[in-house]
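Participant: please work out how this folds:
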Amino acid sequence: MDLTWEALTVDARDPQGCARWWAETLGWELAPDGIEVRPPDGRRPSLFFVPATGDKAAKNRLHLDLRAPDRAAAAEHLMARGATRADIGQGDDVEWIVLRDPEGNEFCLL
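Facilitator: Just a heads-up that it's a prediction; the model follows:
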């Protein structure tokens, strides 16, 4: 069987707004449909945002891990753009920073 990972699909109350936020965060391109975010080199996978109703109710079971040379500076920059710190039970002794995007989806800065 030949399978290729095409996209990670994310539920969002505002798919276009969330897609724009992630496109800017990653330095990726926003597809013409306004709800898909693609790496600039055209490779896959992409992030695809679909409409969801209601608020997010629980911790994500799947999340993105991002690497930043200066985690603290990256966290500060992302929070200035609408991200928030997240306590998902990781404790104070971990090396990564857990944040939520403006839709409440957790992601980590490694």
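
Participant: please count neighbours and contacts with C-alpha atoms only from this point.
Facilitator: Will do.

Participant: how far does stretch 80-92 sit from its chain's centre?
Facilitator: Chain-centre distance of stretch 80-92: 13 Å, with Cα atoms, centre = their mean, to the nearest Å.

Participant: no, scratch that, I was asking about stretch 29-43
Facilitator: With Cα atoms, centre = their mean, you get 14 Å for stretch 29-43.

Participant: just stretch 65-79 next, same as before
Facilitator: Counting by Cα atoms, centre = their mean, stretch 65-79 comes out at 13 Å from the chain centroid.

Participant: how long is it from one end to the other?
Facilitator: 16 Å (Cα to Cα, to the nearest Å).

Participant: how about this one, so we can line them up?
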Amino acid sequence: MPATLHHVVIDSHDLPAQARFWAAVLDWRILSEREREVVIGPDVNAPVGICFMPAPETKTVKNRLHLDLTTGPTEQEAEIERILGLGARRVEIGQTGDESWTVLADPEGNEFCVVRPKNTLIG
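Facilitator: Below is the predicted model of the structure:
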């Protein structure tokens, strides 16, 4: 059997705060909270979740891996505003202004995108 994706792991300073932010963004819930690991997901039996692990260093450069979020057909701008209200901020990483996505950062500076609405992984 091939390997399957289990968790996306995000290094964090404040694991509970990061977990609460991302759970609110994704409408997920905190599934497990330990001192050195907090796991969120839509359900304990979901195929993939996000795990927050402690990291002593501060983020200093653009992420090499980031999450892309999408919305319903007419909700992209409203969703961006909602996420900003949860504690995200807009960031510039070299965009031209013509992109179909918006780059945001979570409260600890990890970049992610809210992309145009999509129905499949490729379109």
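
Participant: count the neighbours of the nearest residue in space to residue 15 of the first structure that is not next to it in sequence for me.
Facilitator: Distances taken as Cα to Cα, 6 or more residues apart in numbering put residue 49 closest to residue 15 of the first structure, at 5.0 Å, once the chain neighbours are dropped. For residue 49 of the first structure, the neighbour count with other Cα atoms under 10 Å is 23.

Participant: next: residue 12 of the second structure.
Facilitator: Neighbours around residue 12 of the second structure, by other Cα under 10 Å: 24.

Participant: got a list of what it touches?
Facilitator: 18, 52-55, 108 (Cα atoms under 8 Å, 6 or more residues apart in numbering).

Participant: and residue 90 of the first structure, what's its match in the second structure?
Facilitator: Residue 90 of the first structure maps onto residue 95 in the second structure when the alignment is built from TM-score structural alignment.

Participant: oh sorry, the question was meant for residue 77 of the first structure
Facilitator: Using TM-score structural alignment, residue 77 of the first structure pairs with residue 82 in the second structure.

Participant: beyond the helix or strand harbouring that match, next helix or strand please.
Facilitator: Using DSSP states H and E, residue 82 of the second structure maps to helix 76-86. Where DSSP H and E defines the elements, the next helix or strand beyond helix 76-86 of the second structure is strand 89-90.

Participant: excluding its backbone neighbours, what's nearest the residue nearest the centre of the second structure?
Facilitator: Nearest residue to the geometric centre of the second structure (Cα atoms, centre = their mean): residue 67, 5.3 Å. Once flanking residues are discounted, residue 67 of the second structure sits nearest to residue 112: 5.0 Å by Cα to Cα, 6+ apart.

Participant: any idea what that neighbour aligns with in the first structure?
Facilitator: So residue 112 of the second structure corresponds to residue 107, using TM-score structural alignment.
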